[in-house]
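Visitor: My questions concern the predicted model and sequence given below.
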Amino acid sequence: MSTVELRTDAEPVTPAASGTGSGTGVRGWTRPGPTAREQRYDVLLGLGMALAAVFGTELARGGSPNHVDLGIGGVEPYVLSAAIALPLCFRRRRPIPVLLLVAVLFVVNGERALFSFQGNLVTQSTMFMAIYAAVAWATDRRLMKAAVGLVFIGMFGWLTINFVKALQANSIEGPNHGLFSPYVSNVIITVALNVLYFFGAYFWGRTAWATARQRFELEQQATELAAQQEANSRRAVIDERLRISRELHDVVAHHISSIGIQAGGARRVMDTDPDAAKNALNVIEESSRSAVNEMRQLLGMLRSADPDLDVGTPDPKEPQAGADRLPALIAEANSLGLEVGFHQIGSPAELPTTVSVSVYRIAQEALANVRKHSTARSAHVTLRYLDDAVELEVLDDGRPKHAPVGSRLGHVGIRERVGLLGGESEIGPRPVGGFRVRVRIPLDPQNRPLAGGEVRD
């Protein structure tokens, strides 16, 4: 048909170099396909649109002031109006093929059933929805832009052809002549409407695609944040377990070792020297009380965040572990039968609490290892106060016992303590015989740790 009246229809529009392709910034992300529920919705939408299109065609036929040609079999307009809507059943599963098929049927409708094409709102809506679905759901963005560009060029070409035919037939006339002739006015209005129609569908689809991508990125960030928080929580739990393990080892191992030695001595001399056995039992009593008190201090620190939980109150008269208690620790070791000397170099300085406690615990662990795992009869402890660090050295003159002993956790704990404070440790046998435990802890917490040595059970 050569007659083209395009004043109120939603015909094609020029593709006008839009330059705002939706492919920018999409690399690395592909929109997931529609869900089963969305696919069912599309099927219902396509079928409903097809029925509505048939009904709209009948309304357009009845409302036409002129006789209409019903084409092949008297049903061609009805078939074409339904056919253009049915591809919408797959608009999100196969958006690009649906777009191309709808575009072809759109032109066929305009050529074969002009009355239905111009007067059926469903037909006009179908093209809009096909463009929107292609831009919003196509996974291959380059192919989508090519398909949309091809459709726009095809529509622009078809619209141009109809304008030329109308000009040749002089079919666009009117009694009123303003700034522009009726023909020019009709062309401007039609082109403007089609620009809004087609590019409106394009940018609406592009916005939907960008919104989906943003939602995906937010969900991905939330997932990564949750995983990071879980990892941090797991790391915090592991670190806390290691810290508790070190504290329990230092508290329990020392006192239990002392109790074991004293109990063995008391058993051997109980019949021959009751006074010595009594003294040994006194030492056992004091060691057990000290162990219980230090355990309560540790539990109180661990449970300090819950003031309603009663974990026992440590004895306030019990001295706290620290570098200033080294002489008392050495006196205790001497009372257990190990000859321990003590030498302090430099002017005593007030150490940070963590450093002071670590110095005491390291000396405690080193002396306990000498008693349990070495043949040494004597040891020497040296505490050096340096300008920017404090250094502790424990030497003995023995050799490792041949019996399988130790879990190596004591020396591991020493290294961990020193490492956390940014210091260095040297643990291992001496070239001239015996064993050495030497640690150097900086007073400046920003100092970096150095390497440590080998451990001995």
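Guide: Looks like it arrived, so ask away.

Visitor: drop to CA atoms for contacts and neighbour counts, all remaining ones
Guide: Noted.

Visitor: how near is G46 to A130?
Guide: 11 Å (C-alpha to C-alpha, to the nearest Å).

Visitor: More neighbours: those two, which one.
Guide: Per other C-alpha atoms under 10 Å, whichever of G46 and A130 has more neighbours is A130, with 29 against 23.

Visitor: and the more buried one, what helix or strand is that in?
Guide: Per DSSP states H and E: A130 is located in helix 121-137.

Visitor: Put this next to the first one:
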Amino acid sequence: MFERLGAPSRWSLALLFPIALLLVAFMPIGATALWVAALLLTLALPVGLMRRHALSALIVVLVSGAVFVPAVHNMFAGRAMLIPLLVLADIMVGNVAASTSRWRSIPAALVTVAVQMALAAVDNPTGLVTVWTVELLAVVTAWLIGNSVRQRRQYAVAQRAEAEVRAVQAERLRIARELHDMIAHSIGVISVQAGMGRRVIDTQPAEARNALAAIEETSRDTAAALRRMLGTLRRNDVESGPAAREPAPGLGDLESLIARTEKAGLRVGLLRSGTPASLPADIDLSAFRIVQEAMTNVIRHAGTDRCDVVIEQDDQELTIEVTDGGRGGAGLSDHGYGIAGMRERVSLLGGDFSAGPRASGGFRVHARIPLPGAGA
């Protein structure tokens, strides 16, 4: 109700509070229900300031009490209104503690205790120790509750900020993985084709032209993919909704990936077994990137012209294995971005990953990814 009022209206109602208190005090108490309703309406007048002007609302209540109690302390109505007035001040103290810093709320609570003790001394000079103790405990309790609310709000804000930071970091890592996997594979293909073209350009011009054509096609595809990714990053969330984004690659794109890889001189044997079914987007993309990165490592480090890719899928898990008969990972650091990126992808999906030389020679990349619903 008070939020719909403008600031001048809220201040006007609050400043009418001491006048309304005096009017209620001099009302006849014969009609008890009417008198109580008037009292409650009067106590609600400064509430309009509580949300945006907590400290000001408390000052209005304290000043009004300081004026009101000495004026009517000998009247029955005045004494009957004292306790509700003290409770309202305690509520205001809790509101100040919940909405302002401690260096403001603590002095406000101390001033409130002092004013309440002074009013109690004016209204009832006897038994002050008990009254003062009750008033002190009430103010302290109100301040502790308000301070607890403020701390919970601050904690919630800190949690939201931390969650946003984690989300940004996770998105940066995801983008870094995507860029690494895409560019490393393309550069590997281009490097092999360029080296082959340079060696045969004088003796086999046709093969050199084929190598240059493969370099051109790979470069064009990579540039287009980079433009799509950077364009998506530049658009805001509203403009780049799910319908506006380019579809992410998956295991269904392995054939085209293998075709591009074979142009670099690497023959790939693909074997898929089990019961292929639609995979969640994150698993499908990760599986594609693992195969892509493993083949890139073969091109760059294995020193062989062949590798084998085995994809097995059932209702429980997806298994990926890429093997070659090359140098067993010589020159390939386990701490490089490729191996680390594959391991991180599988770890995020709750699977197992291993990569290393085979006892029979060559290198083996193995990933096992559990599928949603497995074990349910």
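Guide: Cool, the structure landed. Remember, it's a predicted structure, so these values are computed and weren't measured experimentally.

Visitor: Which parts of the helix holding A130 of structure 1 count as buried, going by neighbours?
Guide: Of all the residues in helix 121-137 of structure 1, those buried under the rule 16 or more other C-alpha atoms under 10 Å are 121-124, 126-137.

Visitor: before we move on, what about stretch 227-247 of structure 2?
Guide: Buried-residue list, stretch 227-247 of structure 2, by 16+ other C-alpha under 10 Å: M229, T232.

Visitor: the strands in the stretch 251-400 of structure 1, which residues?
Guide: 339-345, 378-385, 389-396 (DSSP state E, counting those that start in this stretch).

Visitor: Just tell me the aligned range of the last one in structure 2.
Guide: Taking TM-score structural alignment as the measure, structure 2 aligns residues 317-324 with strand 389-396 of structure 1.

Visitor: Need the residues that contact the matching stretch.
Guide: For stretch 317-324 of structure 2, contacts defined as C-alpha atoms under 8 Å, 6 or more residues apart in numbering pick out 287, 291, 294-295, 298, 302, 304, 306-313, 362-371, 374.

Visitor: how big's the offset between it and structure 1?
Guide: Its matched residues in structure 1 lie on average 1.1 Å from stretch 317-324 of structure 2 after superposition (mean C-alpha distance after the TM-score superposition for structure 1).

Visitor: distance from the centroid: which residue in structure 1 tops it?
Guide: T272 (70.5 Å; C-alpha atoms, centre = their mean).

Visitor: That one -> structure 2?
Guide: Taking TM-score structural alignment for the superposition, T272 of structure 1 sits opposite T203 in structure 2.

Visitor: And A80 of structure 2, how far from G356 of structure 2?
Guide: Taking C-alpha to C-alpha, one finds A80 of structure 2 at 85 Å from G356 of structure 2.

Visitor: Please enumerate the helices of the stretch 151-300 of structure 1.
Guide: Counting by DSSP state H, counting those that start in this stretch, one finds helices in the stretch 151-300 of structure 1 at the ranges 182-269, 274-302.

Visitor: mind giving me JSON lines with those helices and columns for distance to G422 of structure 1?
Guide: Shown next, in JSON lines, are those (distance: least, C-alpha to C-alpha, whole Å):
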{"stretch": "helix 182-269", "distance to G422 of structure 1": "16"}
{"stretch": "helix 274-302", "distance to G422 of structure 1": "23"}
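
Visitor: Tell me which of those helices sits nearest to G56 of structure 1.
Guide: Among the helices of the stretch 151-300 of structure 1, the nearest to G56 of structure 1 by C-alpha to C-alpha is helix 182-269 (20.0 Å).

Visitor: Output the contacting helices and strands for that closest one.
Guide: Where contact means 3 or more C-alpha pairs under 8 Å, 6 or more residues apart in numbering; DSSP states H and E, helix 182-269 of structure 1 is packed against helix 121-137, helix 141-169, helix 274-302, helix 353-373, helix 409-420.
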